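Visitor: Structural data only, the sequence is not supplied:
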């Protein structure tokens, strides 16, 4: 299988750097092809702007979505964006690895999403009618591929528990797993999270590697998070609200997951 690892941490000698090296070795030793987009090392430009559309007329008012659609359709995207899109199309699985900073991904990784997820590539595809509302949330150009998050955080696991002060980890990661990964079609497997990073000694790191290795070995067999597909009958269209016979009595993020 082919795996794209998009990695976002500024220090290669960090815990994240050691985890990245382990992931690459484990997958490669198992016979998989691995490509790494190390965003800090690449000097990745995080901000989406008119320079991303090489054919954009400077006299026009910049409209990000329209510019993105036109650049993607006409081959006018900047070279770095096109290269990352090619990697996504090449890969059978995507792994996003990052430290949890202020309840989300680092800005450089968010910028990777903003720029690479072009209109016509990751969104704005498919029929929009009273029967379907585009190819998204379970469909899309990246359907048939798998995705997983590897996340580190300084907080305790209890801080991210069902009644923890930070909110459940599945809720914290919902915008990424559901909105960034499931939206364009990925099957999203449960995340691998390392808590209390400042307390990782050699023994904990060895245990972390063992647990992560097992997750990587079973990446293609692990059941994905059972998000409800948009066009499968669970949602009224075009309102895109859950029908009464789905997730009855449930609200919030958990209502969009089966069971």
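Guide: Arrived safely. Being a predicted model, the structure only gives us computed values, none of them experimental.
Visitor: hey, let's count contacts and neighbours off CA atoms from now on
Guide: Fine.
Visitor: who's in contact with residue 255?
Guide: Going by Cα atoms under 8 Å, 6 or more residues apart in numbering, residue 255 touches residue 247.
Visitor: Now with 10 Å, please.
Guide: 227, 228, 242, 246, 247, 248, 249 (Cα atoms under 10 Å, 6 or more residues apart in numbering).
Visitor: With residue 72 instead?
Guide: By Cα under 10 Å, 6+ apart, residue 72 lies in contact with 53, 66, 78, 81, 82, 118, 119, 120, 121.
Visitor: host element of the fourth one?
Guide: Spelled out, it's residue 81. For residue 81, the host element (DSSP states H and E) is helix 79-90.
Visitor: residues of that helix that come out buried?
Guide: 81, 82, 84, 85, 87, 88 (16 or more other Cα atoms under 10 Å).
Visitor: same question, stretch 47-60
Guide: In stretch 47-60, counting by 16+ other Cα under 10 Å, buried: 48, 50, 52, 53, 55, 56.
Visitor: circling back: from the contacts of residue 72, pick the one nearest residue 258.
Guide: Set against residue 258, the nearest of the contacts of residue 72 by Cα to Cα is residue 121 (27.3 Å).
Visitor: try this one next to it:
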């Protein structure tokens, strides 16, 4: 198995750094190949601008170029091999990988800006999304440029675990991260795995850190066979022409919960 590990934490000598070290040791012991993109160490540029597509940067003379339409510029630069070298290098890693691990501290209920910038710049139109099949149907939500890969979030939060429980003030982690799990991973075709979350990170003792690292190692040992979260495929028949769930699908459920295929539906699908 080939694993790309995207690490987005500003301090390598941290709890997250120790988790990364343990994760890579575990992958080595299991015989899996891995590559690491340490975004802060790389000095990753987080903002999209014309320089990504062969144009002038914000400080250069770009008066001669036409208005920047980001999606169209992404697709044209991708197809013509004109994306900046750092973007092309990350896309090559994605093409290589079977599983992508995204590790970050959860700040303001999401990833740090540097990782958001990685998504903005690397998952370009024409590569990760905006693709169509032979009939002209747009491929997304279960299909797309990254279909066949799986994605795992490894994240840390300062809050206690109970506050992220079913009735906790913050909400369940997989719902808090729904925009990432569903709107980024699933949209581009990557099957999201349940997030691995370390709670109480800012009060973590040395013993607690060792326990967290051991739990991550256990999780990685089962990674090859782990089932992803079951979100609904756009082309699976559950949605109408307006991309709204049909009345008979997930009755009584709304929002995030309605986008998940629950156990009863899975049983019906198997026995039908």
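Guide: Thanks, I have it. Note that the structure is a prediction, hence the values are computed from the model and not measured.
Visitor: Superposed, how do the two chains score by TM?
Guide: In this superposition the chains share a TM-score of 0.95, using TM-score structural alignment, normalised by the length of structure 1; 256 aligned residues with a Cα RMSD of 1.5 Å.
Visitor: who wins for most neighbours among the contacts of residue 255 of structure 1?
Guide: residue 228 (22 neighbours; other Cα atoms under 10 Å).
Visitor: Which position in structure 2 pairs with that residue?
Guide: Using TM-score structural alignment, the equivalent of residue 228 of structure 1 in structure 2 is residue 232.
Visitor: With residue 169 of structure 1 instead?
Guide: In structure 2, residue 169 of structure 1 lands on residue 173 (TM-score structural alignment).
Visitor: overlap between the contacts of residue 255 of structure 1 and structure 2?
Guide: Retained contacts for the contacts of residue 255 of structure 1 in structure 2, judged by both residues aligned by TM-score structural alignment, their matches' Cα atoms under 10 Å, are 227, 228, 242, 246, 247, 248, 249.
Visitor: Which two among those are spaced furthest apart?
Guide: 227 and 249 (16.9 Å).
Visitor: Which neighbouring elements make contact with the helix holding residue 81 of structure 1?
Guide: strand 2-7, strand 33-38, helix 107-116 (3 or more Cα pairs under 10 Å, 6 or more residues apart in numbering; DSSP states H and E).
Visitor: and if we set it to 8 Å?
Guide: Here helix 79-90 of structure 1 touches strand 2-7, helix 107-116, going by 3 or more Cα pairs under 8 Å, 6 or more residues apart in numbering; DSSP states H and E.
Visitor: hang on, the earlier thing: any idea which of the contacts of residue 255 of structure 1 is closest to residue 259 of structure 1?
Guide: residue 247 (7.8 Å).
Visitor: Do you have the strands of the stretch 151-272 of structure 2 handy? List them.
Guide: Using DSSP state E, counting those that start in this stretch, the strands of the stretch 151-272 of structure 2 run over residues 191-192, 196-198.
Visitor: In structure 1, point out the residues matching the shortest one.
Guide: The aligned range for strand 191-192 of structure 2 in structure 1 is 187-188, by TM-score structural alignment.
Visitor: once aligned to structure 2, how far is the matching stretch on average?
Guide: On superposition with structure 2, the mean distance recorded for stretch 187-188 of structure 1 (mean Cα distance after the TM-score superposition for structure 1) is 1.5 Å.
Visitor: list the contacts for the closest residue to residue 188 of structure 2 other than its chain neighbours?
Guide: Among residues not flanking residue 188 of structure 2 along the chain, residue 144 sits closest, at 4.9 Å (Cα to Cα, 6 or more residues apart in numbering). Residues in contact with residue 144 of structure 2 (Cα under 8 Å, 6+ apart) are 128, 129, 130, 131, 187, 188, 189.
Visitor: quick one: furthest residue from the center of structure 1?
Guide: residue 59 (34.5 Å; Cα atoms, centre = their mean).
Visitor: Now do the contacts for residue 152 of structure 2.
Guide: 99, 100, 101, 102, 192, 193, 194, 195, 196 are the contacts of residue 152 of structure 2 under Cα under 8 Å, 6+ apart.
Visitor: residue contacts, the closest residue to the fifth one other than its chain neighbours?
Guide: Counting by Cα to Cα, 6+ apart, residue 151 is the residue found nearest to residue 192 of structure 2 once chain neighbours are left out, at 4.8 Å. Residues in contact with residue 151 of structure 2 (Cα under 8 Å, 6+ apart) are 99, 100, 101, 102, 185, 190, 191, 192, 193.
Visitor: what lines up against residue 151 of structure 2 once you look at structure 1?
Guide: The equivalent of residue 151 of structure 2 in structure 1 is residue 147 (alignment by TM-score structural alignment).
Visitor: And its match, how far from residue 132 of structure 1?
Guide: 24 Å (Cα to Cα, to the nearest Å).
Visitor: top of the contacts of residue 151 of structure 2 by neighbour count?
Guide: residue 190 (29 neighbours).
Visitor: Show me the two of the buried residues of stretch 47-60 of structure 1 that sit farthest apart.
Guide: With Cα to Cα as the measure, no two of those lie farther apart than 48 and 55, at 14.9 Å.
Visitor: that older thread, list just the nearest of the buried residues of helix 79-90 of structure 1 to residue 24 of structure 1.
Guide: residue 87 (15.8 Å).
Visitor: Sketch out the helices for structure 1, chain order is fine.
Guide: Per DSSP state H, structure 1 carries helices over the ranges 15-29, 39-42, 64-74, 79-90, 107-116, 169-172, 174-176, 202-217.
Visitor: would CSV of those with distance to residue 100 of structure 1 be doable?
Guide: Shown next, in CSV, are these (distance: least, Cα to Cα, whole Å):
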stretch, distance to residue 100 of structure 1
helix 15-29, 11
helix 39-42, 16
helix 64-74, 27
helix 79-90, 23
helix 107-116, 11
helix 169-172, 10
helix 174-176, 12
helix 202-217, 17
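Visitor: wait, which of these is closest to residue 232 of structure 1?
Guide: helix 174-176 (20.2 Å).
Visitor: Now the closest one on structure 2. Mean distance?
Guide: Looks like 0.5 Å for helix 174-176 of structure 1 (mean Cα distance after the TM-score superposition for structure 1).
Visitor: In that helix, which of the residues would be classed as buried?
Guide: Within helix 174-176 of structure 1, the residues that count as buried by 16+ other Cα under 10 Å are 174, 176.
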